[in-house]
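>>> Sequence first, then the predicted structure:
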Amino acid sequence: METCIINSPLGFIKIVGDEDGVNSVSILNSEEKITDIIPIELEDCVIQLNEYFEGSRKQFDLKLNAQGTDFQKKVWKQLAQIPYGKTTSYLELSKQLGDVKAIRAVANANGKNPLWIIVPCHRIIGSDGSLTGYAGGLHRKKWLLDHENPYKQLSLF
């Protein structure tokens, strides 16, 4: 398994993977040493994440190898279908998966998503439009949603 640390506008990102694909992408809450030489297996991921943060990439095209239960993988696959700049709710996601009663299980699987940004769990909001819990912190979720919003609002202050 190869690992690298890169910097982003939201903090340090840890990427783990091998020739079978990217296993995890996670935001770190501490300052880390940035990797000098990116392992070849992780180069595409680093390039695509940088493009995302620069605003030139709206969709990822990576070989992924996240580990989880069959149900979690089903939820993550559905999350990956949420278009850039769009949001949905846990309730809607549960409906799309065919079981409205599975809302808590869907929320739990969403929270265990190992592929931060690439599988866009930040695009899940409350049914009332509120920002709901986010493992990376609500300030990061807000930043990501603002970053993807096609209608940029200028601040007066």
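Arrived safely, thanks for sending.
>>> C-alpha only now, for contacts and for neighbours.
OK.
>>> Contacts only, for the most centrally placed residue in the chain.
The C-alpha lying nearest the average C-alpha coordinate of the chain belongs to I117 (Cα atoms, centre = their mean; 2.1 Å). Contact analysis of I117 by Cα atoms under 8 Å, 6 or more residues apart in numbering lists V25.
>>> before we go on, here's another structure to hold up against the first:
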Amino acid sequence: MTHRSHTLVSHTVIDSPYGPLTLVAADGRLCGLYMEGQRHRPPQETFGAYDPQPHAQGSVFARTREQLEEYFAGARTDFDLPLALAGTGFQRTVWQALQGIPYGETVSYGLLAARIGRPTASRAVGLANGRNPVGIIVPCHRVVGASGALTGYGGGLPRKQRLLAFERAGSAREEAS
């Protein structure tokens, strides 16, 4: 995660049912959501200054915390936050496509590759998926292997399994009502 010197980068840490989440913002837009022990987590020094007042009304940290709390309570199925996703053009295309996977559903890497017009790029899609800087909100956990098997997840397979089970249960509640 490289930032120009004039970009204001800051971070905070919030609690979640999946352990502490480090939120990173650049110029008022969320650019990172990282779990403890996450693969491809950038070095701490790239997260900018610690924000001791992340709950300031209207701040991206306050909005993110509020929307995550609603998500974990089963009251939110998608997110409406200003994002600043730093990556290659291909990675950003994949991350945009991830945001189109409905809550409680999964797609294979191959299907996601086809959706972005690159049907032979499932391996590259998997690599881009693994580099997603804003887990949960950009739902990389909703991508599975061709057989439906759970495959790699930057936050660890147990977290991926829990997130998918949580969303499936929420989808079942919605369909029943």
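Received the coordinates, thanks. Quick caveat, the model's predicted, so the values are computed rather than measured.
>>> picking up where we left off before, residue in structure 2 matching the residue nearest to the centre of structure 1?
Counting by TM-score structural alignment, I117 of structure 1 lines up with I136 in structure 2.
>>> before we move on, what about L145 of structure 1?
Under the alignment (TM-score structural alignment), L145 of structure 1 pairs with L164 of structure 2.
>>> ok so that match is a helix residue?
Yes. L164 of structure 2 forms part of a helix when assessed by DSSP: H, G, I helix; E, B strand; the rest coil.
>>> Tell me where structure 1 has strands.
With DSSP state E, the ranges of strands along structure 1 come out as 2-8, 11-18, 21-27, 88-89, 124-125.
>>> residue range for the third one in structure 2?
This means strand 21-27 of structure 1. Mapped onto structure 2 using TM-score structural alignment, strand 21-27 of structure 1 covers residues 29-35.
>>> same question, stretch 87-97 of structure 1
Stretch 87-97 of structure 1 corresponds to residues 106-116 in structure 2, going by TM-score structural alignment.
>>> how about the matching stretch: buried residues?
Going by neighbour count (16 or more other Cα atoms under 10 Å), the buried part of stretch 106-116 of structure 2 is 106-113.
>>> and which of the residues you listed is nearest to R159 of structure 2?
T106 (15.1 Å; Cα to Cα).
>>> coming back round to it: state the distance from the match of L145 of structure 1 to A121 of structure 2.
According to Cα to Cα, to the nearest Å, L164 of structure 2 stands 24 Å off from A121 of structure 2.
>>> what's the answer for Q91 of structure 2, then?
For Q91 of structure 2, the distance to A121 of structure 2 - Cα to Cα - is 12 Å.
>>> ok, now C31 of structure 2?
For C31 of structure 2, the distance to A121 of structure 2 (Cα to Cα) stands at 25 Å.
>>> So for these two, which residue has more residues nearby?
Neighbour totals were compared for C31 of structure 2 and A121, and C31 leads with 23 against 17 (other Cα atoms under 10 Å).
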